[in-house]
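Trainee: Sequence first, then the predicted structure, then my questions.
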Amino acid sequence: MVNVRHVKVKNLLSPTKLGADFVINPYIGCPHGCHYCYAAGITRERGGRAEPWGTFLDVKHPAVPFDPAKIFHKEILLSSMTDAYNPYEERAQATRAILRSLLPAQPDITIITKSALVTRDIDLFKEFPHVKVIVSFSSLDDGFRRKMEPHASSPQKKFAALAALKEAGIGTSVMAAPIFPGITDCAALIEAAAPHVSEMNFDTLNLRNQNRESILAIVNTLRPELTGLYNEIYRQWRKDYWQTLRGEIKDNCRRFAVRASVFF
């Protein structure tokens, strides 16, 4: 059960340095409930909802509409602190309404999501000068996905969404993040994604004080044979694992003619 509120905010636009001019987060919280999500701790630090992550959602309603002159032909990211296509979006259509209101300014749009629901808005995407949808994967193992990110779309549905987006002429990319050592099969993910994308991004699983023990406990339960590896990486700060993986990722991306951006 997700506790949903509707809240008034001053505006939806925030300046960002995340590869765009502005970021829009239509919601506070995210029903995908990913156990590793960095936004959970940040939301609490900023005085947001205190319930367990994944059990609450605030739908934002801005006090003033977008100023088209301010965002004319700018670059806008959806989103950095929530998933604009979380399961509740199917009902609320907050993200779809935002896209409609952005159309007069004709900005470039980048979307990061774990949801196949993104294909619903292909009709709107075609009305912008450029839209790129980045679909995020942490694993191809759907059993692991159900435990670690319980309400995100399955890998199979994500690949179907990528195929539909590409067929519609929408820009596509894949983000392999977070990479779980010994669980995320980057080579298999690159091979599976290559027919749908020309670029991929890769980032590590970064554990923070507020989620370190809970994530390690989940991994220990699901994959006890990896306990030693995770202790080496996250308690003894072993570095060579990521250095080796970086080389393997670049080799496999070259093999499949995929551009790689590795953030570790």
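Mentor: Yep, that arrived.

Trainee: Please make it C-alpha for all contacts and neighbour counts, starting now.
Mentor: Fine.

Trainee: just the helices in the chain please.
Mentor: 38-45, 68-71, 89-92, 94-102, 122-125, 142-148, 155-167, 186-193, 212-222, 227-234, 240-255 (DSSP state H).

Trainee: possible to save those as CSV with distance to residue 136?
Mentor: CSV is the format used below for those (distance: least, Cα to Cα, whole Å):
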stretch, distance to residue 136
helix 38-45, 15
helix 68-71, 26
helix 89-92, 18
helix 94-102, 18
helix 122-125, 18
helix 142-148, 12
helix 155-167, 9
helix 186-193, 11
helix 212-222, 19
helix 227-234, 22
helix 240-255, 16
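
Trainee: Second structure for comparison follows:
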Amino acid sequence: MSVRLDTKRDPDGGWYDRYVELVDDEGRVVKEFGKNPTLNELREAEREYGERINLWQQGLICSDCGNQINERFSADLEGNLLCWDCASEEDSSDQSGLRVNADPTKSVLSESKLYEKSLCDYVINVATGCRHGCKFCYVPSTPAIQNREEMLGDKAGVEDGQQEWGSYLLYRDDLPERLNEGLQDNPWEDWDKTDRGRGVVMLSSGTDCYQDKRAAQITRSCVHELVSNDVPVRILTRSPNLLRDMDLFRKAGEYVTVGMSIPSFDDELVRAMEPNAPPPMQRWKALEKLSKNQVRRFVSFSPTYPTMDEEEIHEALSWFSALGPEVVFHEPINPRGANFEMCVEAAENAGRQQLADDLRSMEDESIWKEYALEHIKLVRDCARRFDNIQIHSWPSRDLVRATKGETRSWLLTLREEVSPEQHPQ
């Protein structure tokens, strides 16, 4: 059954004073929203009926100024719809210590160098910022944050995008509508594709696309738009919230691959480095449910820490083996930028002094090189003990530059490999 929004004018009200309904393809009312449905109600109806509901030019009204929503929009903290003019004038709201607002980003889908890791050719980020606040996250050091200091200051009072990572989040609520428009003008067949990225679109590289309900709603709508246009999608998250979209994943079949980032099963370590993210076992259990529902899945075993020995790595891989993943991506931690110093501080604050000392020692490039090479080899060697784990290693450019001879050639070979997954062409 296909559904769409419909509005009926209130005869006792003004022109834009209308009742909003959801009707099927024969015009029968299947759901009544009343006069002012919230964005949450509208997006949840998509999930309830398994259909995309485009919110542009549907007679929906801005809760602030009363104008019709025909182009960009957002919502306030209570979910009331706002036209873009009103949303742009909103001050950030505090949500349990998280500064929340609308993201003015104009881009919808961006080309990405993550094809170098065989992840994707394009990325979609459903928000700017991330509530997880992972200490090792590289995103605050990228142009997406560093070149937007003025915007982040205006929209969320951010003074230091790196140090405040985890305390601000700007949502891109109208992203599905803009994606729909873009896909009509630029079909996937015409996109540029690389051999390693294979035209895959990833959600998300700069934020967790399932970190909360609002982000999850944007994600579902975007994934629906993409797979409906035969675009292969990769989802990477740390949140079991992804299970809310099991129906969509099952329906999408080969067009969706879903992965979890699980760097360790040491709860204390993960809590120190990823202070607001769900525990690792919750992530594993979510992947287990995907496995039972035959949804394509992968694991990001990244970053691994210098205190992790062969026994701990083997144990983690044994848990991954039980999931039957198509691939396990692996990357050792890289001591770069201000985020690395934040990792050292987090380890010290958590009482993990050995980890803090090991991390700090890696500021010496030779020590870091020795650790990184050891872990790449160790993970790959341990994986050979399982008949259903394929490792795709991510040696960084820094590591390649720090090596020579046969070791450099080996690392370059790993960098050029294509992950073993099969994606629609």
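Mentor: Happy to help now that I have it. Remember, it's a predicted structure, so these values are computed and weren't measured experimentally.

Trainee: TM value for the aligned chains?
Mentor: The TM-score (TM-score structural alignment, normalised by the length of the first structure) is 0.90; 263 aligned residues with a Cα RMSD of 2.2 Å.

Trainee: ok, back up a step: I'd like the helices of the first structure written out as CSV, with mean neighbour count and distance to residue 51 of the first structure added.
Mentor: Output for the helices of the first structure, formatted as CSV (neighbours: other Cα atoms under 10 Å; distance: least, Cα to Cα, whole Å):
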stretch, mean neighbour count, distance to residue 51 of the first structure
helix 38-45, 16, 9
helix 68-71, 14, 34
helix 89-92, 13, 20
helix 94-102, 17, 22
helix 122-125, 16, 34
helix 142-148, 16, 18
helix 155-167, 18, 28
helix 186-193, 18, 34
helix 212-222, 15, 16
helix 227-234, 14, 27
helix 240-255, 14, 34
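
Trainee: Tell me which of these sits nearest to residue 113 of the first structure.
Mentor: For the helices of the first structure, proximity to residue 113 of the first structure was assessed by Cα to Cα; helix 155-167 is nearest, at 9.5 Å.

Trainee: hmm, who's touching that closest one?
Mentor: Residues from elsewhere that reach helix 155-167 of the first structure (Cα atoms under 8 Å, 6 or more residues apart in numbering): 114-116, 118-119, 122, 135, 137, 139-142, 171-172, 193, 196.

Trainee: Tell me where the stretch 151-300 of the second structure has strands.
Mentor: Assigned by DSSP state E, counting those that start in this stretch, the stretch 151-300 of the second structure shows strands spanning 168-171, 201-203, 233-237, 256-261, 297-304.

Trainee: Under the alignment, what does residue 139 of the second structure map to in the first structure?
Mentor: By TM-score structural alignment, residue 139 of the second structure lines up with residue 39 in the first structure.

Trainee: residues contacting that match?
Mentor: Per Cα under 8 Å, 6+ apart, neighbours of residue 39 of the first structure: 29, 81-82.

Trainee: what does residue 274 of the second structure give?
Mentor: 132-135.

Trainee: In the first structure, what stretch matches stretch 280-289 of the second structure?
Mentor: Alignment note (TM-score structural alignment): stretch 280-289 of the second structure is matched to residues 155-164 of the first structure.

Trainee: That stretch vs the second structure, average offset?
Mentor: In the superposition against the second structure, stretch 155-164 of the first structure averages 0.9 Å from its aligned positions (mean Cα distance after the TM-score superposition for the first structure).

Trainee: For the aligned partner of residue 225 of the first structure in the second structure, list the residues it contacts.
Mentor: By TM-score structural alignment, residue 225 of the first structure lines up with residue 354 in the second structure. Residues in contact with residue 354 of the second structure (Cα under 8 Å, 6+ apart) are residue 307.

Trainee: how much space between residue 354 of the second structure and residue 262 of the second structure?
Mentor: 21 Å (Cα to Cα, to the nearest Å).

Trainee: cool, residue 355 of the second structure as well?
Mentor: 18 Å.
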